[in-house]
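> When you get a sec, could you give me coordinates for this:
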Amino acid sequence: MIRRLYDRWIHWAANLIQSVQPADGPPPRTLWRFIAWCLKGAWPILALATFISAFTGASEVLTMWLLGEAVDAAATGWAQFWADYWWLVVLSAVTLLILRPLFFGASATFQAVVINPSVFTLTLSRLHRWTLGHAVTFFDNDFAGRLAQKQMQAARSLTEAVVETVNAILFGLASVIGALILVGAVNLWLMPIVIVWFAAYAFFLRVFLPRIRVRSKARAAARAMVTGQVVDTITNIKTVKLFARADHEDEAALEEMANFEKRSVEFGRVSALFRLGLVFLAGTLPIALVGAGIWMGEAGGVTPGDIAAMGSVAIRLAQMTGWISFTLLAIYGHIGEVEDGMHTLTPPHTLVDAPDATELKVDKGEIVFEDVTFGYGRDVGGVEGIRLTVKPGEKLGIVGASGAGKSTLLSLLLRLYDPEKGRVTIDGQDISKVTQESLRAAIGMVTQETAMFNRTARDNIVYGRPEATEDELISAAEKAEAHEFILDMEDHKGRQGYEAHLGERGVKLSGGQRQRIALARAMIKDAPILVLDEATSALDSEVEAAIQEALERAMEGKTVIAIAHRLSTISDMDRIIVLDHGRIAEEGTHDELIARAGLYARFWDRQSGGFAREAAE
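Take a look at the predicted model:
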């Protein structure tokens, strides 16, 4: 019975805050407004937790008052005590055995079950959602590990700050107010002592806490750099080992660790001085308050019980203000880390949907580049003045030397960047005026650098169409020549076949296996536009020949754009364009371009024996 009631209480408390509700609008760039944005939707529950915490703190003062009353009552003699003060025994029992445990239990539940899990999830989900909305350039310019660390750090620190504020600061504040009332009830002339002491205490906090916040922010930034450096090294561990650069990576990590240690020492220095001053200040209150009470004595109407109560209050206040100060130290440390995370994660999105963006509708699949120019903000690189129409159902091949602008053209089609001049349309719709999700949902893509999640083979293949059936999954894998090797897979936990995990970035697969899973993923998505960026570059000739027929079937009825360095893979395309320094240099079928004897013919000649002929000559 009791167990069921307790479980219901915990279940009710755990669901008080809807921890995955989205935030309204972008995150503000000022600290307190940012905190309000993170916590929006949780404020009523936080107010309730604050109310409970305050009552819990007030119950502490009630116990001190009961102690003073008990001392005075005991001085009357035991017979008189039981006759006149039986109510004191009952009140003490109710307070210590019922009210105080209930308040402390409720406060603990709100801290451990309501605030801690829910506020963390609420904050992290909002930060993560906003981070995912950044353009690709945002991720290109930072460490993946550092960004992940910033999300976790900001969410954890804000949660700790909220918990400490509700369950320590407000608890202590209620105790302090109750103590002032108790001291004033004993003798109003004792209240100035407490007021002056609190003024000195407030001044002490005002001097130290801003310094603690600044140093905490610097320490958080240094810690994130250590994480970013370490994750970057581990992510590329094979390259580190193949190039024998472990010592270099060690030096780079040690440099960041040394900076973190330096910032930690700076934080520790001010923290230690803060604690020293605080302990000294705390010791003055019991001496001043009890000493003044003894000096006043009976002439001031101060009884032994009053002195006992004030002594308890003074010692408790000294302890509590120390506890509050250490808590404030932690809170300001956490606020510094929240502020650091805010500056890193919340810049405005640079690539956003238009306010009136509509869903892309692809009826034919015609793609038009209308005088498109994009140079990554530089004078060289990218593409310039591209005028290109890909007809519905046409198979277009794109070739060119490295840096000619091939990948840039695809990135503009996928709207990973916006053109600096011109526009891109699909079936007459400007892609900057449609939602990014609908645009990318209409395009299937296989890249040279195949992206794999450390999830099951099944999850990786159906990523573009999660609702796909088991038959569709297996059919796509078979067409991509991936079904057989998937069935033979087994991960380190004994999971087999389509349930086996592929490792981070598909590290447990060969390059050819990764590319075949990526092909299966594109096939099962079955989008009206198909983009192939060196889609068979990691396959050996035998496997490439085996899936070429399946790839041709996958291209049926679709508009296809294919980039290839291996020209034999695109020689049968309807049309081929040659990019050179960001411009279209040549255009035509394979036979037409060979007959023209230009750039394409030179590339073809080199790949079909030209090098051997030059050597012989």
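
> For the rest of this, base every contact and every neighbour count on C-alpha atoms.
OK.

> Mind listing residues that contact stretch 378-393?
Residues outside stretch 378-393 that contact it (CA atoms under 8 Å, 6 or more residues apart in numbering) are 364-376, 396, 403-405, 408-409, 556-560, 581-584.

> Tell me the spacing between residue 69 and residue 418.
Applying CA to CA, to the nearest Å, the value for residue 69 to residue 418 is 77 Å.

> Distance-wise, check residue 608 relative to residue 599.
From residue 608 to residue 599 the distance is 14 Å (CA to CA).

> picking that back up, separate out the buried members of the contacts of stretch 378-393.
Taking 16 or more other CA atoms under 10 Å as the criterion, what is buried in the contacts of stretch 378-393 is 364-376, 396, 404-405, 408-409, 558-560, 581-584.

> Now show me the structure for the sequence below, then we'll compare the two:
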Amino acid sequence: MLKSIFSFFENLVPSFPKRNEGTPPKNPIKFILFFTKGLCGFFIAASILNAIIAVGEALFFVCLGLVVDWTSSSSPHNFITQHGTSILVMLLCAGVILPVASVLHSLLIHQTISSNYSSQIRWQLHSYLLNQSLSFFNDEYAGALANKVMQTSVAVRTAVMKLIDVMVHLIVYITTMLIMLSNANISLCLPLAVWLVLYITSLVCFIPQLRKASKLQSEQRSTMVGRIVDSYTNISTVKLFGGHGKEEQYAKNAMDEFRHTEYKALRILTMFDVSVQFMNYTLLITLVMLSLWLWSNYLVTPGAIAIATAIAIRMINMSRWIMWEVGAIFENLGMIYDGIHTVSVPVSVKDPENPVKFEKFTKEIEFSKVSFGYKKSVEIIHDLSLKIKAGEKVGVVGPSGAGKSTLISLLLRFYDVDSGAITIDGVNIKNFTQDDLRSLFSMVSQDSSLMHRTVGENIEYGAKSELQKEDLEEVAIATDSLNFIENLSDYRGGSGFDSVVGDRGVKLSGGQKQRIALARVLVKNSPILILDEATSALDSQSEKYIQENLEKLMLGKTVIAIAHRLSTLKKMDKIVVLDKGQIVESGTHEELLAHNSLYKKLWSLQTDGFLNKFDETQDN
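Model prediction:
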């Protein structure tokens, strides 16, 4: 029964709704409202229930005062006769209406809103960030981004729910109490009214300071987390270079800065706390003395004194609760400000509103007068034009920094060109969705990036559907990787294709990672194959095996190969030589060697093992 009730309320709101279109607003209120669509009705219902509970709690003190007056004016023998009906109504409210309202309020807050609200925000932020361009991720710590997605979702939920619980409850409660006290004697309202004005003044004085301190604290927390994650991510480099001490100091500096921002926020809270306590004690003393004076002059009943004193004590207790809750609200608002600064960034590479559906690659890829720079003031690619026919195998070479990898990034539309156009079969790549465009390409790079998942999950990452074990084994045999895969195991007890490869494939050698990457490419089976320094980081034996697999993989495909090892490009139909972002030469391997060309110089230097030295000379 209970489980069914919980499930009913938990399923009133979807945890993973469709992502809201557009960029999350930078204004905190609009940002919160952006992620609150579909939940407004539940927040209103929770607020109404909260108001009912607040009125009930305030009326409890009124009932207490009435009972005091009734007991002082009635004898025990006729008390029930005179006031039995009123007592019954009080018990009905206290024993039925308030508990029902409290239960419904708890179910809405905890089951319907709490988990689902943060889950919705977390899901939508994650979905939005996945659509960001590579440049966005290059400028941020991965750990800090993940931290901001998590903390922003929780901060929005906490701030909104505390506002509902605190502000609605507080406003309704205080209004009800002031009305009840004024009915007893208007004079009893004066100390509470003065206290309320002073309390609000304190909030107005301290809240802006607290908000500023909370924002700084949240920013510093993200920096601290980012530095710690950076150390863990690059732990092999840290150990290789004996960087333990450096990393300790690197993180310690961030922790120290965070500690100081925390001190600043807590100092403000302490001053706020002291101010509130002073006002509280003044209120209690003033109210007690005023009540006694009014009673001595027959202006109020003992019940009114009981009401006023009980309300004053309740207000004193509530004031500290309000103070800490307001502090928590603004601490969370600081996290929201920090999150907005990072996540509310417009997507720089967008899909078209009316995309062209790509059917089949049959003609050519064309770069037409393309220019691009990561910074507008520095061009990496300048006025470059190039045609690659379907089925053609093209090598791209040049000194370091010539723009080879940038050319591939532009083709894959990781970045948009500054001028010119890139077309496939005559259609500008901006007219395709990014997923459609990239479905045409498979890529093997120098540093094959593997997920911290199982071998099987990594291989089938590019597949349109889940592969059976027989399919995985077939692909592994084709890439000479079945033997080492079968010998893998992990700490969870997984083995073979179910073995986790570690962060970025850290448990595998360079050659093993490349073979997994090749298997993934084989599964995707795209018409265009990109090889970006695919074998440059391997030893000779691994390179030989990978090279043989690559030759099989290239059959029947359009190939674009970037390589420092020029020997791998001999079989290309055409070789394009880049220098300073421009094509300076083009031809077959034999044609380029027949002339006194840059390619010939690169070939000569590489055969003597001096390519790196030449790169440095070119850069200088």
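
> what TM-score do we get after superposing?
After superposition, the two chains reach a TM-score of 0.94 (TM-score structural alignment, normalised by the length of structure 1), with 608 aligned residues with a CA RMSD of 2.1 Å.

> ok, back up a step: who has more neighbours, residue 608 and residue 599 of structure 1?
residue 599 (19 against 13; other CA atoms under 10 Å).

> give the contact list for the more buried one.
Residue 599 of structure 1 neighbours (CA under 8 Å, 6+ apart): 578, 586.

> returning to that earlier point: go through the contacts of stretch 378-393 of structure 1 and flag which are in helices.
Residues of the contacts of stretch 378-393 of structure 1 located in helices (DSSP state H): 408-409.

> Now for the closest residue to residue 129 of structure 2 other than its chain neighbours: which residues touch it?
In space, and not counting its chain neighbours, residue 129 of structure 2 is closest to residue 343: 7.2 Å by CA to CA, 6 or more residues apart in numbering. By CA under 8 Å, 6+ apart, the contact set of residue 343 of structure 2 is 24, 125, 129.

> Ok, residue 329 of structure 2 next?
Contacts of residue 329 of structure 2 (CA under 8 Å, 6+ apart): 158-159, 162-163.

> filter those residues to the buried ones?
Here, 16+ other CA under 10 Å leaves 158-159, 162-163 buried among those.

> Can you lay out these as TSV showing secondary structure and distance to residue 538 of structure 2?
Below are these laid out as TSV (DSSP: H, G, I helix; E, B strand; the rest coil; distance: CA to CA, whole Å):
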residue	secondary structure	distance to residue 538 of structure 2
158	helix	51
159	helix	52
162	helix	57
163	helix	58
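
> okay, those residues in a markdown table with distance to residue 62 of structure 2 next?
Output for these, formatted as a markdown table (distance: CA to CA, whole Å):
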| residue | distance to residue 62 of structure 2 |
| --- | --- |
| 158 | 33 |
| 159 | 32 |
| 162 | 27 |
| 163 | 26 |
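
> that older thread, run the contacts of residue 343 of structure 2 past structure 1 and keep the common ones.
Retained in structure 1 (both residues aligned by TM-score structural alignment, their matches' CA atoms under 8 Å) from the contacts of residue 343 of structure 2: 125, 129.

> Just give me the residue closest to the centre of structure 2.
Residue closest to the mean C-alpha point of structure 2, counted by CA atoms, centre = their mean, is residue 149 at 2.1 Å.

> what lines up against that residue once you look at structure 1?
Residue pairing (TM-score structural alignment): residue 149 of structure 2 is matched to residue 151 of structure 1.

> ok, that match touching residue 130?
No: counting by CA atoms under 8 Å, residue 151 of structure 1 sits too far from residue 130 to count as a contact (10.4 Å).

> Residue most distant from the centroid, structure 1?
The centre of structure 1 is farthest from one residue, residue 79, which by CA atoms, centre = their mean lies 67.4 Å away.

> residue in structure 1 matching residue 174 of structure 2?
Counting by TM-score structural alignment, the partner of residue 174 of structure 2 is residue 176.

> so stretch 431-443 of structure 1 corresponds to what in structure 2?
Going by TM-score structural alignment: stretch 431-443 of structure 1 matches residues 429-441.

> swap that for stretch 399-414 of structure 1, sorry
Residue span in structure 2 matched to stretch 399-414 of structure 1, by TM-score structural alignment: 397-412.

> Quick one: end-to-end distance for the matching stretch.
18 Å.

> ok but residue 385 of structure 1 is inside a strand, no?
Yes: membership of residue 385 of structure 1 in a strand is supported by DSSP: H, G, I helix; E, B strand; the rest coil.

> how about it, what's its match in structure 2?
Residue 385 of structure 1 maps onto residue 383 in structure 2, by TM-score structural alignment.

> Contacts only, for the residue nearest to its match when sequence neighbours are not counted.
Excluding the flanking residues, the one nearest residue 383 of structure 2 by CA to CA, 6+ apart is residue 369, at 4.3 Å. If you count contacts by CA under 8 Å, 6+ apart, residue 369 of structure 2 has them with 382-385, 419-421.

> Tell me the one of these nearest residue 71 of structure 2?
residue 419 (89.3 Å; CA to CA).
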